[in-house]
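[1] sequence and computational prediction follow.
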Amino acid sequence: MTDETEAERDARHAEKMRRIKAARAEMMKTKTEEKGLVIVHTGNGKGKSSSAFGMILRCVAWQMPCAVVQFIKGTWETGEKKILRERFADEVTFVVSGEGFTWDVQDRQRDIAAARAGWERAKALIRDPAMRFVLLDEINIALRYDYLDIDEVVDFLQTEKPQMTHVCLTGRSAKPELIAAADLVTEMSMVKHPFEDGVKAQKGVEH
């Protein structure tokens, strides 16, 4: 235990922050490249789509043309779909390709057809030179069930995605091939969830 005064602690803190700022300034000199990122949000925790839709709102704020192609969820009404379609339809193209969760549809061939249709729309949007950010929401589920071919998706992202276009792919169980090809991967882990205690999905929090 020292008898350091508050003034001495403040001075030590200021010196520490000065060193951190100087080191960060040197580091930032090496970060000069700009590119469109392939981003993956996966894991069993909540927040994968929520985070991705946060990026969509950032694009809207910066007047960057963007699009959402929503796989699997289909007709399920969500707050993000409601606000983007009602208030930002000119800024955000919103495509729903699924008919609902796989356990609701219960028809593999219909699920495959819906996923393929969504992927075709997604490719067209990504190829559009005016588009800056495309969110493929829950596509990892379609890939997990092999409704879409992972090699085709990865090859397209690596060879046909325009240099400055960002693409975000969300959903649990992202395949290793996609993780290897991505620039940015975040895995959300569940620590605790009210569903385990019998609480249903809450409006404004989970949809």
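    Yes, it's here. From a predicted model like this one, the values you see are computed outputs, not experimental measurements.

[2] for the rest of this, base every contact and every neighbour count on C-alpha atoms.
    Fine.

[3] now the farthest one out in the chain, which residue is it?
    Farthest-out residue of the chain from its mean C-alpha position, per C-alpha atoms, centre = their mean: Asp3, at 49.6 Å.

[4] quick one: that one from Lys16, how far?
    19 Å (C-alpha to C-alpha, to the nearest Å).

[5] next one: Glu4
    16 Å.

[6] more neighbours, those two?
    Lys16 (11 against 8; other C-alpha atoms under 10 Å).

[7] so that one, which of the three states?
    Following DSSP: H, G, I helix; E, B strand; the rest coil, Lys16 is assigned to helix.

[8] how close does Val191 get to Asn44?
    For Val191 relative to Asn44 (C-alpha to C-alpha), the value is 9 Å.

[9] neighbour-wise, which of those two wins?
    Asn44 (14 against 8).

[10] tell me the secondary structure for the more buried one?
    Three-state secondary structure (criterion: three-state DSSP) places Asn44 in coil.

[11] my guess is it contacts Thr186. True?
    No - judged on C-alpha atoms under 8 Å, Asn44 makes no contact with Thr186 at a distance of 11.3 Å.

[12] ranges for the strands of this protein?
    Taking DSSP state E as the criterion, the chain carries its strands at 38-42, 66-70, 92-96, 133-137, 166-170, 184-187.

[13] buried stuff in the shortest one?
    Neighbour-count burial for strand 184-187, counted by 16 or more other C-alpha atoms under 10 Å, picks out Val185, Glu187.

[14] residues contacting it, please?
    Strand 184-187 has contacts (C-alpha atoms under 8 Å, 6 or more residues apart in numbering) with Leu37, Val38, Ile39, Val40, His41, Thr42, Gly43, Asn44, Gly45, Ile179.

[15] want to compare, so here's the second one:
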Amino acid sequence: MDDTTPETPAETSDEARHASKMAKKKAARDKIMATKTEEKGLVIVHTGKGKGKSSAAFGMIFRCIAHDMHCAVVQFIKGAMHTGERDLIQAHFGDLCEFHTMGEGFTWETQDRARDVAAATKAWEKAKELIRDPANRMIVLDEINIALRYDYIPLDDVLAFLRDEKPATTHVVLTGRNAHERLIEQADLVTEMELIKHPFRSGVKAQPGVEF
């Protein structure tokens, strides 16, 4: 005995309308996609008060690794504390991704501007070296926006380098709060992470697997 209940005319009509709507949407989308033919190296900015700026950047790094693309990370602020991303990359993917942690911790930890400037300057020199290398498809400059905000490295130098010296096919991702409006204007892709709720405000400390 067949227990299948036949569709009612109303259900059949709803399915037909849905299929027609999706077909029109696909045709419109395909028409738009047919006009997108250019490939270029992007300047990408992740900023905002919300969590996820560096995490999103590392997601792209792992995509590059999955595609056997050479890439690199330069951390401008984070110090010697171990993080899951760095440990995993250095242990298993060091042949594809260089990882340079060149900060000494957050600015309130060092309390030494000259030392912070020196560390940021050294990190920027390493970043330029990696970006200039055409073998690298993507470079993440983690927390560089903080270094720029505190004038540890000159904004004009960073903007001019990205405009004039970055290879045409290289992607550069800049993370950190308070991205400068001039950097946002020059970038190709900008995402602002909005803070709606965070457990830190309820007394929950940073935890492995979530923050590091």
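    Nice, I can see it. Quantities reported herein were computed from a predicted structural model and do not represent experimental measurements.

[16] just the buried ones from the contacts of strand 184-187 of structure 1?
    By 16+ other C-alpha under 10 Å, the contacts of strand 184-187 of structure 1 give Leu37, Val38, Ile39, Val40, His41, Thr42, Gly43, Ile179 as buried.

[17] how much space between the aligned partner of the last one in structure 2 and Asp133 of structure 2?
    Spelled out, that is Ile179 of structure 1. In structure 2, the residue matched to Ile179 of structure 1 (TM-score structural alignment) is Ile184. In this view, Ile184 of structure 2 and Asp133 of structure 2 are 24 Å apart by C-alpha to C-alpha.

[18] in TSV: the buried ones among the contacts of strand 184-187 of structure 1, plus distance to Ala25 of structure 1.
    TSV is the format used below for those (distance: C-alpha to C-alpha, whole Å):
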residue	distance to Ala25 of structure 1
Leu37	23
Val38	26
Ile39	26
Val40	28
His41	29
Thr42	32
Gly43	33
Ile179	30
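
[19] pull the most distant pair out of those residues.
    Spatially, the most separated pair among those is Leu37 and Gly43, at 19.3 Å (C-alpha to C-alpha).

[20] what range in structure 1 matches stretch 156-167 of structure 2?
    Against structure 1, stretch 156-167 of structure 2 falls on residues 151-162 (TM-score structural alignment).

[21] for the matching stretch, buried residues please.
    Buried residues in stretch 151-162 of structure 1 (16+ other C-alpha under 10 Å): Val154, Leu157, Lys161, Pro162.

[22] in helices only, show me those residues.
    Within the buried residues of stretch 151-162 of structure 1, residues falling in helices by DSSP state H are Val154, Leu157.

[23] before we move on, back to that, for Thr30 of structure 1, which of the strands of structure 1 is the nearest?
    Checking the strands of structure 1 against Thr30 of structure 1 by C-alpha to C-alpha gives strand 184-187 as the closest, at 18.5 Å.

[24] tell me where structure 1 has helices.
    Going by DSSP H, structure 1 shows helices at 6-28, 48-61, 79-87, 102-105, 108-127, 139-144, 150-159, 176-181.

[25] now do the contacts for the most centrally placed residue in structure 1.
    With distances taken as C-alpha atoms, centre = their mean, structure 1 has Ala52 as the residue nearest its mean C-alpha position (3.4 Å). Listed by C-alpha under 8 Å, 6+ apart, the contact partners of Ala52 of structure 1 are His41, Leu135, Cys168, Thr170.

[26] tell me how far it lies from Phe133 of structure 1.
    For Ala52 of structure 1, the distance to Phe133 of structure 1 - C-alpha to C-alpha - is 10 Å.

[27] repeat that for Lys35 of structure 1.
    12 Å.

[28] please apply the same query to Lys123 of structure 1.
    Noted for Lys123 of structure 1: a distance of 12 Å to Phe133 of structure 1, by C-alpha to C-alpha.

[29] so which of those two has more stuff around it?
    Phe133 (25 against 16).

[30] what residue of structure 2 takes the place of that one?
    Using TM-score structural alignment, Phe133 of structure 1 pairs with Met138 in structure 2.

[31] quick one: that match and Lys166 touch, right?
    No - checked against C-alpha under 8 Å, the pair Met138 of structure 2 and Lys166 is beyond contact range at 10.9 Å.

[32] now for these two: what residues contact both?
    Ile131.
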